[in-house]
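> The following block contains a protein sequence and its predicted model.
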Amino acid sequence: MSIESLLVPLGIALFAIPAIDLFRELFQPGGRGGIGHLVARIVWRVLRAPARRSPLIASLTGPIILLLTLAAWLGLSVLGWALMLTPAMNGSAFVGHEAGGAFVDALYLSLVTISTLGFGDVVPDADWARLIVPLEALFGLGVAAGSISWLFNVQTVLSHRSTLATRIAMLEAAEGGTPDTLPIEQLDRSEALVMDLASHLASVHADLVHVPISYWFKTGEDRHSLPEQLAWLVHLADRCTVARDPIVRLHGGVLRRQLDGTLRDVAHEFLHLPRDTPSGEVLAAWRRDHSIAGA
């Protein structure tokens, strides 16, 4: 069996990796692509220490992970398509220049096709190759559209997270640093406050599950940082769970369970801690992971 006969199946396998990963990341609810996860871990290992000292580096960590993930998807896709097209390039038609090496020409054709530039100066001679080249262009359009949607999703998630953190910070400032003065024994007021906070936290939790890359986007201001503000929410939930009114205790229990669920997933998915790690330890680790010296 010749090496050339292996190029097409090898190219298909190589293309399938980013295609499946992209589908899981962008279109499967709760899906998490392996490429993005690997890129995030590598980038965070490299930038973790400098990010804690520099707000600028911390703010760039998430965008760098996002861009490198997109680059990995596109790079593997281009290489996979180039390998598939290489056997069909020996008899290709070339406009305005001499034919180069088969793989180089296939790589060039793959690049201009996936970017939808379509110069048309290189045309494979094989019928099957001419049929699949438009499929690569369609895939390139899909990646572009999906990437834009992904970016908007990330921005929406960050807005939700920052809004909740800012709201908690405002409550903390209004109540002198602790929730002890909140009138939680008054059902009409405690219900609206505690249940609304639990609902917003549930939304942020779902955002982290559905758009995990958002975890790596950090803020240099404590009032916008959710892990910096959650301690106040834990205090509020604990106080509600020991209130005299059973409805207030119920609401406090709902908030407490939502806090525990969020922290369990953060521990397992991002901090690589056991799910049964105490919530206080998880919150402390999360705060350290997002901390910036002097912030």
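Yep, that arrived.
> alpha carbons only for contacts and neighbour counts from here, please
OK.
> hang on, A93 packs against V122?
Yes - counting by C-alpha atoms under 8 Å, A93 sits close enough to V122 to count as a contact (6.1 Å).
> Between those two, which has more neighbouring residues?
With neighbours defined as other C-alpha atoms under 10 Å, A93 and V122 compare such that V122 has more, 20 against 15.
> which residues sit in contact with the nearest residue to that one once chain neighbours are set aside?
Leaving aside its chain neighbours, V122 sits nearest to F94 (4.9 Å; criterion: C-alpha to C-alpha, 6 or more residues apart in numbering). F94 makes contact with D121, V122, V123 under the criterion C-alpha atoms under 8 Å, 6 or more residues apart in numbering.
> Check it against this one:
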Amino acid sequence: MEALVTLVGAAVVIIILRDVFHTLWHPTRHGGLSRIVMTALWRLSAHGIPGRRAKGLAGPLGMVCVVALWACGVALGWAVVYWPHMPEAFVFSGELEPTEHSRPVDALYISLVIVATLGLGDIAPAEGWLRIVAPLESLVGFALLTATVSWVLGVFPALARRRALALHICHLRRAGPTAGHLDSDAGAVLLDGLAAEFARVTVDFVQYPESYYFHDGHGDTSLALTVGYAAELAERARRAPHPGARLSATALDAALDDLAAVLDERFLRTGENRQTVLAAYARDHGGR
């Protein structure tokens, strides 16, 4: 029975570490704890809680919830590993009575002390294998803290790139480039730059899918509400006599196709063409 409970605790730890791995270093479309939490909060903010502010909180609150679940899962998993072996596999300070401090809550206390690397020493592992396992938990706790910081430092620059692209498109819309502007070397360079920016944003959605669940508002920084104008520019430039402009328009079209494919595969799942996918993206982020 002790071995079975220990294996259950180890399985919980492995599941949490697998989720951290697939969230930060090997993102996949198959879900996981982070994906479930972020999607649930996004849908709740969109359909269950009225108001723009609620939708704006979905992404940040989702990240906080995911990190909290990771930390709690690791601590609970290791506590389940320790509990069946208490008190005989641990040494207690003189002020503590071992039989009175061998409850599940004491196992959780030991786990929290170790994962937080506090090193209080009032209860410490005595058996050889536990003296190896406990430092491993400390390493996992340190890695989890580092992973959380890395996650934040990765997601927010991705958001900045997405919002900067949206603002760039808005500036172009205000400038109102004509067919003559697009039918030139400058027009080709302009479209090339947009294609490169869309490629970066597409990679961001693949590498940091959680960034999708951050609402960009209803202004000029919302890519969901401005991407349609970029498609319009590509359509106009494809008919331009300038060969460079036509080539750049084709590249921008391909970049928009890639963006729509990633959005549909990972988030929207409409199974439709690019125009329908981008319209669904706009609706999902508050557009009409």
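That came through, no problem. Here the structure is a predicted model, which means the values were calculated and not measured.
> Now do the same for the residue nearest to V122 of structure 1: its match in structure 2.
Under the alignment (TM-score structural alignment), F94 of structure 1 pairs with F92 in structure 2.
> and the most centrally placed residue in structure 1, helix, strand or coil?
Nearest to the geometric centre of structure 1 sits I213, at 1.7 Å (C-alpha atoms, centre = their mean). Taking DSSP: H, G, I helix; E, B strand; the rest coil as the rule, one finds I213 of structure 1 in the helix state.
> aligned partner of it in structure 2?
Match for I213 of structure 1 (TM-score structural alignment): E210.
> And its match, how far from P135 of structure 2?
31 Å (C-alpha to C-alpha, to the nearest Å).
> quick one: W83 of structure 2 and L120 of structure 2, what's the gap?
18 Å.
> out of the two, which sits in the busier spot?
Shown here are W83 of structure 2 and L120; by other C-alpha under 10 Å, W83 has more neighbours (23 against 10).
> L145 of structure 2 versus that one, what's the distance?
25 Å.
> go on, V66 of structure 2?
Separation of V66 of structure 2 from L145 of structure 2 (C-alpha to C-alpha): 13 Å.
> Ok, A158 of structure 2 next?
20 Å.
> who has more neighbours, the two?
Remark: of A158 of structure 2 and L145, A158 carries more neighbours, 22 against 15, as counted by other C-alpha under 10 Å.
> Just the element for the more buried one, please.
helix 128-175 (DSSP states H and E).
> Can you name the residues that contact the spatially closest residue to T226 of structure 2 that is not a sequence neighbour?
Take T226 of structure 2 and drop its neighbours on the chain: the residue closest to it by C-alpha to C-alpha, 6+ apart is A166, 6.0 Å away. Applying C-alpha under 8 Å, 6+ apart, we find A166 of structure 2 in contact with D220, T221, S222, L223, T226, V227.
> So what does the second one match up with in structure 1?
What it means is T221 of structure 2. Per TM-score structural alignment, T221 of structure 2 is aligned with H224.
> Would you pull up how far the helix holding A158 of structure 2 lies from the middle of the chain?
Relative to its chain's centre, helix 128-175 of structure 2 lies at 8 Å (C-alpha atoms, centre = their mean, to the nearest Å).
> Could you do stretch 252-268 of structure 2 as well?
Worked out by C-alpha atoms, centre = their mean, stretch 252-268 of structure 2 lies 18 Å from the chain centre.
> which residues of structure 1 does that stretch align to?
Against structure 1, stretch 252-268 of structure 2 falls on residues 255-271 (TM-score structural alignment).
> what about the residue nearest to M86 of structure 2 when sequence neighbours are not counted, neighbour count?
The shortest distance from M86 of structure 2 to any non-neighbouring residue, by C-alpha to C-alpha, 6+ apart, is to S102 (5.4 Å). Look at S102 of structure 2: counted by other C-alpha under 10 Å, it has 18 neighbours.
> With T219 of structure 1 instead?
For T219 of structure 1, using other C-alpha under 10 Å, the count is 21.
> That one is in contact with L60, isn't it?
No - using C-alpha under 8 Å, T219 of structure 1 is not in contact with L60, being 9.8 Å away.
> What lies in contact with stretch 262-275 of structure 2?
Contacts for stretch 262-275 of structure 2 (C-alpha under 8 Å, 6+ apart): 29, 202, 205-206, 209, 256-257, 260-261, 276-277, 280-281.
> For the stretch 151-295 of structure 1, just list every one of the helices.
Remark: helices assigned in the stretch 151-295 of structure 1 by DSSP state H, counting those that start in this stretch are 187-210, 226-240, 246-269, 279-289.
> would you list the ones you listed in CSV and tack on mean neighbour count and distance to I65 of structure 1?
Shown next, in CSV, are those (neighbours: other C-alpha atoms under 10 Å; distance: least, C-alpha to C-alpha, whole Å):
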stretch, mean neighbour count, distance to I65 of structure 1
helix 187-210, 18, 16
helix 226-240, 20, 20
helix 246-269, 20, 16
helix 279-289, 17, 16
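> got TSV for the ones you listed, with distance to A13 of structure 1 too?
Putting those into TSV (distance: least, C-alpha to C-alpha, whole Å) gives the following:
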stretch	distance to A13 of structure 1
helix 187-210	26
helix 226-240	41
helix 246-269	28
helix 279-289	36
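> Out of the ones you listed, flag the one nearest R52 of structure 1.
helix 279-289 (8.3 Å; C-alpha to C-alpha).
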